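Student: test case, fold it:
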Amino acid sequence: MDHASAFSRDNRGSQVGYNAGNIHNHYPDPGNPAEDTCAELLYLTDPEVDREDIRIEKGDRTAGTCEWILEDSDYIAWLASDSGSLWLSGSPGKGKTVLSVFVTEKLEETHDQNTCVVLYFFCRYNDEKQNTAVAVLRGLLFQLLRKRPFLGKYASPPLRKSQAQHTLSSLGILWKIFADMINDPGIDHVICVIDGLDECDFDSRKQLSKLFFSDKKSAWTNKFKLFGLSRPLQVLYFEPKRHIRMDTEKIMESRADVKKFIEFSIQNLSLIRDFGQIETEVRIQLLRKAKETFLWVGLLMQELEKKSTCLDILDALEESPTGLTALYFRFLSQIDGRRGGSCSRILRWISEIHRPLTLAELADALGYTSSRGLSATAILHSHLDACGSLIQIKPAKRENIFFRTPMLHVSLKDYLRNIESNNPSVDQFRIDERPSHLEISQRCLAYLSTSMLKTNWTCFNLDHIKSQSPFLFYAAIFWITHALKTPGAGLELYDPLSPFLSADSPLRLNWFLSYFLEVDKIAFIRHYGARRTEGPIIHKAIQHGLRETFNYLTRSDADFQYQNDLGITALHLAIESGDQAITDVILSRGGAFDRSAATWNSTLCNAAFAGRIWGVKFLFENGIDVNKMSVEGWFPLTVAVMGNHLQTIRFLLNKTTDISQADKYGRTALMAAAITGNETVIKMLIQQGSLIDMVDILKNTALHYAALERHEKGMEILHRHHADTSLKNLFKKTATDHQSTLDDVDHVESRHRHVPNRTNTTVIYLRTGIMSSANFGPVYSEVLAWARLQATLTQHRFVVLHQSEGGLQHKRVGCCQYSYTQPLLRLTKIAHETESAEITCIKFSPSEDSLGFYMYLAPSGIRRKIAAP
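Tutor: Have a look, this model is predicted:
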């Protein structure tokens, strides 16, 4: 997963504060992203770059190898067919990945790129961007959109800002987008290659197998065919039409390729005196012991290239065992005893981390510091060298001057996890998954406890942060992911003396803010998130789903009655998270359920927004009124619609007496449905009698919001039920008028693509600013001036704004309901001329949401200086 999903339990109790804020201030939100920017939103990794990295990592393909696949009868039949699946399986080290690179290159060479789209993806077990079903689909969609940009029309609606986060993590939605794209009349034929499906997690492997290889699919598969490569899988969730088995059917072909690889590799030994006299014997011994395994040859050649005489080479060959398992045992046995502990730890970390680390990150994580005239990275190099041929450092194409820790071959990882305890010489290298994740999570927490987060929150992506604290980014994002993989480790993780885990910890608050800054939830942090982090660790255990920590705290007489400044207790969090077991424990231990407390309606809204149907039903059955507005000004039905959870919506729809009830800001459930674009919910609400032409405090109707979000089908439904198209909002705009505004958004975003150093976060602020200006009016030309001139974050200066066509409108931003009137130009001047200064002249109202417009003007260095109210 990506790191966001690890916090799903934490988010569910709080996100209504963020998303509901978007309902209130929806007019700054852009509609659908421009079709040609959808690829940027989907981007996790670029398969084309990954393919180039594989070439760097594994070296160039030996001439003549892999070519047997072009003459294989199953491959030829698959290639000649209009559709269908081809599966190739082989044991570890057989050269499947190099073969997949070769196949993708040949497919691109031999097929007309105007009529056939060639897609590919390379799965990697230790990189979260390459080892899940969601990551695979996002990678394929990214590549498909890069090659056929016009298909962005299928991705644009689901990727609008109000639903982008959900879409990017939803396998079902991503699959529908993919299927719709393949089914487009403009697509003639698609060939897809997926390498290493076995390196995905178990659930993803099962999901992808069923999605891609099942014959029970729609008609679009008639122009789609897929080639999958993996190790033999114990359980297949599909019946491939054709199956190439390298371990049985293609032994001769594999053996011939390995022979060519050996002949090429031993050329590196030719400079050794008299090598010609033993060359034939070396070739015979390598071929005999390799067992058709490229990896075995590659590893042993690394050892032979260290020898300086023919006798040394012959001795090494004679001592070398047959097969990868025996070879790994030998390599581990040869590690210097003085370095055994450090090598074991390095292998453990590289095996279990969730993404490759740079050498600087790994050195910092392991606690190496400059010593004896050596830098921390140089010390790490010494320990890596002690691991011998098991680890090789390669330059990382995507990290410029940095070097990346290598990925252990999956066969080595499997061997380390299955070392038998009766091998004392290598027992210290055995990797036990649970203790390893516990070690990493404990190290992450310890690192955070001594980091700069003790005094302030920060942006992890700033260069000086990466330089000063290389491991901070990984520790902050992934500590809980590792913690969740250590079942039963609550007692070991929980340290009441830890500054991170203590009640009302400033360190934890700063970590929380920094984390959400990384995932672009600025409004959530400012408006709601900061206060929600206050409270004892029992609250965090419930929010993060740390069941063992919760159980330990329960045994330690935790205070279930504690209320934070919002009146929230552990019982509130358990119910809104939908956790019946924890709720029962809290109630049995004296947790009070006072139905008269106003906080329960807020909890009901939180549970409704997150789709926690058990929590919603529990509160309803215990007397909490679903028709009562929460203290924040929301109704459960409206936020359930905004959360897009159909089961919860249906339940509340049957319990709500007035489905047209307007919240504090005049928004109705139908308006929320128009924002999300859920056609089923729109129809359901209209059929139940929802008033179509109601207006909110900005005089926007449901039709306005459907237009803003470019929900054409939603607009059609509203039109069929006679929505009034002549109604104008507070800014004298009809629903139709919003189309011109959205065209301007597209224009600015198209300009953005050619601007260096502009981050995705900045684009969000830019889009928010444009939509704000479309309603505010006076600032519109200022926004477009900044975008049109293509100034970078670091180069932009106050004077740029004076160059806009037609000049600037030096007017205040505020309209009737906004309490602040700080001129934009003053903010811009401060933000871009004093990047290290605190911004104190701007007063933000916690109840309003135009901060995004101010924020987009500021570079990241100043953005993080703006304090939450």
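
Student: C-alpha only now, for contacts and for neighbours.
Tutor: Fine.

Student: can you give me the neighbour number for Lys58?
Tutor: Using other Cα atoms under 10 Å, Lys58 has 14 other residues around it.

Student: how would you label Leu88: helix, strand or coil?
Tutor: Under DSSP: H, G, I helix; E, B strand; the rest coil, the three-state class of Leu88 is strand.

Student: contacts only, for it.
Tutor: Phe227, Gly228, Leu229, Ser230, His243, Ile244, Arg245, Met246 (Cα atoms under 8 Å, 6 or more residues apart in numbering).

Student: before we go on, could you also do this sequence so I can check it against the first one:
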Amino acid sequence: MLSIFLTEELERRTQENKSTELLLFFFCTPDEKHSSAVAILRGLVYQLIRQRPNLIDHILSDFESAAKTQETLKSPDALWMVLKKLLQAPELGTVFCVLDGLDECDEDSSSLLAENFYEYFLESSKPSRVQFKLTIVSRNIDRLDVFPQVKLDPDNNEYVNSDIQNFIANSVKRLERIPGFNDYRESIETTLLDRAQGTFLWVGFVITELSSKRTCIQIMETLERIPQGLHAIYSRMLAQIEASRRSVIFDILQWVIVAVRPLTLSELGEAIHLPTTRISKDQAILDYITLCGHILTVHDEHVSLVHQSARDYLLQSEDNSDPMLKEFQINAEHAHATIAEVCLDYIEKSDLRNTPLDIKDASVIQKFPLLTYATMHWPEHASWCSDTDNKNLFRLSRPIFQETSSVRQHWWQSYQKWNYTHYFMEALHDPLLLHMVSYFGIYVLAREMLMTNTLLLTPPGVNRMLGGDIRNTSLSLAAIKGHTDIVQLLLANGADKKDEALKEAADNGHTDIVQLLLGNGAGGKDKALKWAASGGHTDIVQLLLANGADEKDEALKEAAFEGQTAIVQLLLANGAGGKDEALLWAASQGHMATVQLLLANGAGGKDEALKEAAVRGHSPTVQLLMNWN
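Tutor: Sure, this is the predicted structure:
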């Protein structure tokens, strides 16, 4: 509600100042289509271009071919650079942005966006004609706590209590049908307000339970027994479940808690081992969800938790004296292992044994309801597993993990149709298992393969290149995705080709891996410096410079072309030359702040830069160059 209010108010303001202000917004949901970094960045970029079509010139280089367009649209790092270029356009003005529910994203997406926003605002300390005013409505997220915050509950208890009081007064109207209720209304409302602890959801749960009562004495007795706090309410709900139903409900909760996206009733019906009955799986799952009380909710056939607090309750790791919590307490790593195993079993028993499938085709979904989820997400669940309880999951005798595996080949082709991986791997028909687990970050399986020599380690063994491409070693693929533990494991088992891996880690902004590779003798620092500068990774540029990277001129040019003003300044401070060429490149892209910085540091070639900016239609840059003395 707060985000809707903000966007409505800002929309009214920006409509009055269309020429100088615009509004962007994105509301995340538990649905993976609306909660990934790619989805958020695409949405913001689209809104910017739709409202300011003239900005398209700033990003044409990112969409110069069909292959480049596909690569850009599916890469969160590339999309971030596109958004950053647009936000640096001097003609943009003021941009208001409301981002709701960043905590609903997967961990990688929320971390990537938080890190990028952190770096962007720290680097954007100089005055500029472009003002990006971002509001994030979310639970606490690391790296963003250095910025101004409003904590709604603690900071606004007076207002929250007033709203809850109004909510209670309106909600108890449902009880007016009970004879004599009005004599107790004030007492009931006072009790609800005193025990709500600032939580609307608690009030909603209690009112729902009270609504099933028929007399005032039942209402007062129930109200006396209901505990304070959401966690206590959840425990009470679970305690009311019949003992014979609890194992099935535990399995359902486990899937819902750690699933990558909300599951449908049909998917859950396939995933959960249900007792044999005469009713359909969908109806059986729906019945079990009803038995959960109000912990789960169903919307458009998709099952989700009623509130984040339910997830927090069920995932509590500390010792708890609540016996009901102990019975339903979920260990995330064990849950991921369970789900990964179910997914792999499902894949291996499906028609993927014989042929690739269009996993989103209606006929395939009807025959194998869980196959879409299993195909797309088993690697993520496997990557979150620890060493415990994984002997069966990661046994190398599994059909999908064998050296020659038709089911793995068919799975890979089906997966690729709907999920972009890495553009080097995209054209590969059947990549090797170690390359795949390195790319997906499945540490336990990678370690098992290396420990048991299950690579058929004929030369070049751990250093095999997919398609003969040096960029496609297991080490490079792990470096691309930022899997530090996999990189460390591969290095310990003789992986070389470190230079290429260093470049990939630098390009993708993985500082820990850059440091690890440098510590293991990786060369190619100059190439890595260029890619880090181009990508705007300040920490990595500093690290490479400190470790002897010397081709600062080329890095300066790349940073200037991408408008990485902070890195241009860093390179200049470290003695980079080639300022004239860098000026030309910055002017060609209309990066005014970078152009101004280079001019202030003595860059020549102003006439050539002016000509390039004019040809490309960067009027503000042309004006800056013409007026510069």
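
Student: TM-score for the pair, please.
Tutor: The TM-score (TM-score structural alignment, normalised by the length of the second structure) is 0.71; 541 aligned residues with a Cα RMSD of 5.1 Å.

Student: returning to what we had before: neighbour-wise, which of the contacts of Leu88 of the first structure leads?
Tutor: The most crowded member of the contacts of Leu88 of the first structure, judged by other Cα under 10 Å, is Phe227 (26 neighbours).

Student: for that one, which residues are in contact?
Tutor: Ser85, Leu86, Trp87, Leu88, Ile191, Cys192, Val193, Ile194.

Student: state the pair within these that is farthest apart.
Tutor: Spatial extent of the contacts of Phe227 of the first structure (Cα to Cα) is set by the pair Leu88 and Ile191 at 15.4 Å.

Student: part of a helix, is Thr135 of the second structure?
Tutor: No: according to three-state DSSP, Thr135 of the second structure belongs to no helix; its state is strand.

Student: any idea what it aligns with in the first structure?
Tutor: Under the alignment (TM-score structural alignment), Thr135 of the second structure pairs with Phe227 in the first structure.

Student: distance of that match relative to Arg242 of the first structure?
Tutor: Separation of Phe227 of the first structure from Arg242 of the first structure (Cα to Cα, to the nearest Å): 10 Å.

Student: which parts of the stretch 51-200 of the first structure are strands?
Tutor: Remark: strands assigned in the stretch 51-200 of the first structure by DSSP state E, counting those that start in this stretch are 84-89, 116-122, 189-195.

Student: how about those strands in a markdown table, adding distance to Glu712 of the first structure?
Tutor: Below are those laid out as a markdown table (distance: least, Cα to Cα, whole Å):
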| stretch | distance to Glu712 of the first structure |
| --- | --- |
| strand 84-89 | 35 |
| strand 116-122 | 29 |
| strand 189-195 | 28 |
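
Student: out of the ones you listed, nearest to Glu361 of the first structure?
Tutor: Per Cα to Cα, nearest to Glu361 of the first structure of these: strand 116-122, 24.3 Å.

Student: now do the same contact list for Leu325 of the second structure.
Tutor: Contacts of Leu325 of the second structure by Cα under 8 Å, 6+ apart are Ser235, Leu314.

Student: show me what it lines up with in the first structure.
Tutor: By TM-score structural alignment, Leu325 of the second structure lines up with Val426.

Student: again with Ala374 of the second structure
Tutor: Going residue by residue (TM-score structural alignment), Ala374 of the second structure aligns to Ala475.

Student: for that match, give me its contacts.
Tutor: Counting by Cα under 8 Å, 6+ apart, Ala475 of the first structure has contacts Ser441, Cys444, Leu445, Tyr447, Leu448.

Student: in the second structure, what sits opposite the second one in the alignment?
Tutor: The alignment partner of Cys444 of the first structure in the second structure, by TM-score structural alignment, is Cys343.

Student: quick check: its match touching Glu380?
Tutor: No: with contact defined as Cα atoms under 8 Å, Cys343 of the second structure and Glu380 do not form a contacting pair (11.0 Å).

Student: neighbour count winner among those two?
Tutor: Cys343 (25 against 16).

Student: per the alignment, name the residue of the second structure opposite Gln285 of the first structure.
Tutor: Gln285 of the first structure maps onto Thr191 in the second structure, by TM-score structural alignment.

Student: helix or strand for its match, which one?
Tutor: Here Thr191 of the second structure is covered by helix 185-195, with elements defined by DSSP states H and E.

Student: distance from that helix to the first structure after superposition?
Tutor: Superposed on the first structure, helix 185-195 of the second structure shows a mean distance to its aligned partners of 2.0 Å (mean Cα distance after the TM-score superposition for the first structure).

Student: mind listing what's buried in that helix?
Tutor: Arg185, Ile188, Glu189, Leu192, Leu193 (16 or more other Cα atoms under 10 Å).

Student: same deal with stretch 383-395 of the second structure?
Tutor: Buried-residue list, stretch 383-395 of the second structure, by 16+ other Cα under 10 Å: Ser383, Trp384, Cys385, Ser386, Asn390, Leu393, Phe394.

Student: ok, Met671 of the first structure - how many residues close by?
Tutor: The number of residues near Met671 of the first structure, taken as other Cα under 10 Å, comes to 30.

Student: roughly how far apart are it and Ile23 of the first structure?
Tutor: Taking Cα to Cα, one finds Met671 of the first structure at 9 Å from Ile23 of the first structure.

Student: and what of Ser781 of the first structure?
Tutor: 26 Å.

Student: check Ile582 of the first structure too.
Tutor: 31 Å.
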